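J.: heads up, no residue letters with this:
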């Protein structure tokens, strides 16, 4: 064990020197990470866990300081960054799919071009599920029912109307060719657990949420997953769950976690942090962190991340307009 720890430290030190030689930019002694939420939430986890591994790998000279800045589903933190922190080279900001959905609906004081997109560090994936005794045996059966009558299948999940869980249903239906998706019934619940209870009890037809949230009900056999909204089948205990894509519905629904930085930073700075996040993601330390906290593989970075986020925002904005949430 001691030998492995020494080897890991040595490897991190060598890599840190290589990074410093490869990039003109080096991070300063005070690296901050804004978590636009209260302590204990998903954004707080992203800052603290990634900061810990960045330090262990020698990608930052000292520990990363997490600053909690809750308010308006991340909009308070975003406003702070674009108004007061532009151009700062040692500031990371935790983000996720929730930010994209809120930005898509005009609830942020600006758009994606005002910040620099760095990369993702994993994801939880959306699912469409029914009770074990549901009449719907496959995703195609459920979607055919929606095509015949969009109001025939009642969905629920942990978010309100226009939230991420709701949008996943609309994305799936639209990708399958369902018309009049605004007529699909969405019943908001007080959290994912309450939503699942409604489905298991036969009060609602189907559940939309994240697979980790529903894990206990899936294992108990109370909930049957018709599709996971991942690019390919998940590994491990959920390997038998089919994706929507393999069933002919080209849609993915990752609840990803990652970072953006202030706008106005140089390409050298952006390149450094992009490579740092790439390195963190592939490290054994981060793989162990993901396994302990239920995160699943999902990584895009740099320009690819920016393109991905903008497309996701555009898709969510289109859906929100289609169901009457926006003009």
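T.: Received, thanks. Since we're looking at a predicted model, the values are computed, not measured.

J.: make it CA atoms for all contacts and neighbour counts henceforth
T.: OK.

J.: those strands in this protein, which residues are they?
T.: Here the chain has its strands, by DSSP state E, at 32-35, 65-68, 91-96, 115-131, 154-157, 185-188, 206-210, 223-228, 254-262.

J.: elements contacting the first one?
T.: With contacts taken as 3 or more C-alpha pairs under 8 Å, 6 or more residues apart in numbering; DSSP states H and E, strand 32-35 sits against helix 42-56, strand 65-68, strand 91-96.

J.: And the contacts of the last one?
T.: Around strand 91-96, the neighbours that count as contacts under C-alpha atoms under 8 Å, 6 or more residues apart in numbering are 31-36, 43-44, 46-47, 255-262.

J.: Spatially central residue in this structure, please.
T.: Geometric centre of the chain, nearest residue: residue 256, 1.7 Å, by C-alpha atoms, centre = their mean.

J.: Tabulate the strands of the chain in TSV, adding columns for distance to residue 85.
T.: Formatted as TSV, the strands of the chain follow (distance: least, C-alpha to C-alpha, whole Å):
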stretch	distance to residue 85
strand 32-35	11
strand 65-68	14
strand 91-96	8
strand 115-131	10
strand 154-157	36
strand 185-188	37
strand 206-210	33
strand 223-228	38
strand 254-262	6
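
J.: who wins for proximity to residue 301 among the ones you listed?
T.: With C-alpha to C-alpha as the measure, strand 115-131 is the member of the strands of the chain nearest residue 301 (3.8 Å).

J.: Okay, one more to line up with it:
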């Protein structure tokens, strides 16, 4: 009897000793809704590396390209609505797609926004050997003939990346509908298109450029931020300082299925909050080319849904939706 009691006590102690987080999130997964190499990949890598100590279990990154997030949001509203182990990367572009109905019936109300990874900014990028040495060089050509320069990005007409190009052209009263725009399924494909020569200008994100800084393959003409960013982009001018009224901040973060339990959702929130408090997280975010933005849980969910509401209004003004 005593041996049984001792065994019971030891078993109970071992259960208590196992962190609740490790029990509840047994197979952590971050879904990047695009091919490898773009902003969604970057966002998932931040979670994968930044939550390593909090989750106690290696996080898997899976890629789910299709419709710039449409395939992923459909899956998490059909077969994986209550998956406690999976988070999905999103950006401000995803919010815009929700606002203008790019995801069909699925919108902001159909996900549980979880946490932010950081803030990114749009950027105007060319190949290193491009004849456009400055943003003025590029815009001088575009203002004369918008269709003479093939531009592209990881999104269709009306997407976040298209909007980056559109606001830059509109800053000089150029009709964005006249530009030659090529849509790719994610930043990785768009970068490949730029390097391969199928497009001449890539309207991407500054965070995507961190892993390419040492290659010498591309050059950043301008960043679409309100002021210059810290190193390693301190030498990159803003479009604004060059005389173009064009800014595009980008929130990067994660959502979960709308039917995920509060218990599972809160465990992820706890993991992110614990990570936010560490120097390692701050360094990781900086190294990935993002600026800090630490927001999680209900506050973050409400904030993102308000952003979608605002984007819906902007989209209506731009004629993207009725």
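T.: Structure received. Remember, predicted model here, so these are calculated numbers, not experimental data.

J.: Relative to residue 103 of the first structure, which of the helices and strands packed on strand 32-35 of the first structure is closest?
T.: Among those, the nearest to residue 103 of the first structure by C-alpha to C-alpha is strand 91-96 (11.3 Å).

J.: Quick check: the closest one compared with the second structure, mean distance?
T.: Taken over the aligned residues, the distance from strand 91-96 of the first structure to the second structure averages 2.6 Å (mean C-alpha distance after the TM-score superposition for the first structure).

J.: and the angle from that strand to helix 42-56?
T.: 130 degrees (axes from the mean of the first three to the mean of the last three C-alpha atoms, to 10 degrees).

J.: how much does strand 91-96 of the first structure deviate in direction from strand 115-131?
T.: Relative orientation of strand 91-96 of the first structure and strand 115-131, computed by the same axes, to 10 degrees: 20 degrees.

J.: okay, the angle between strand 91-96 of the first structure and strand 254-262?
T.: 160 degrees.

J.: rewinding a little: switch the helices and strands packed on strand 32-35 of the first structure over to a markdown table; also include mean neighbour count and distance to residue 303 of the first structure.
T.: Formatted as a markdown table, those follow (neighbours: other C-alpha atoms under 10 Å; distance: least, C-alpha to C-alpha, whole Å):
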| stretch | mean neighbour count | distance to residue 303 of the first structure |
| --- | --- | --- |
| helix 42-56 | 21 | 21 |
| strand 65-68 | 18 | 26 |
| strand 91-96 | 25 | 16 |
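
J.: Go through the strands of the first structure and pick out the most buried.
T.: Of the strands of the first structure, the one with the most neighbours on average (mean count of other C-alpha atoms under 10 Å) is strand 206-210, at a mean of 28.

J.: contacts for that strand?
T.: 124-131, 153-158, 165-166, 168-169, 192, 195-196, 199, 255.

J.: from the middle of its chain, how far away would it be?
T.: Distance of strand 206-210 of the first structure from the chain centroid (C-alpha atoms, centre = their mean, to the nearest Å) equals 15 Å.

J.: Same question for stretch 109-123 of the second structure.
T.: On C-alpha atoms, centre = their mean, the centre of stretch 109-123 of the second structure falls 6 Å from the chain's centre.

J.: Could I get the contacting residues of residue 245 of the second structure?
T.: Contacts of residue 245 of the second structure (C-alpha under 8 Å, 6+ apart): 167, 168, 171, 239.

J.: Touching, the last one and residue 224? I think so.
T.: Spelled out, it's residue 239 of the second structure. Yes: counting by C-alpha atoms under 8 Å, residue 224 is a contact partner of residue 239 of the second structure at 5.8 Å.

J.: which neighbours do the two share?
T.: Joint contacts of residue 239 of the second structure and residue 224 (C-alpha under 8 Å, 6+ apart) are 246, 247.

J.: The two: which is more packed in?
T.: residue 224 (28 against 24; other C-alpha atoms under 10 Å).

J.: Give the equivalent position in the first structure for the more buried one.
T.: With TM-score structural alignment as the criterion, the equivalent of residue 224 of the second structure in the first structure is residue 229.

J.: Ok, residue 290 of the second structure next?
T.: So, by TM-score structural alignment, residue 290 of the second structure is matched to residue 296.
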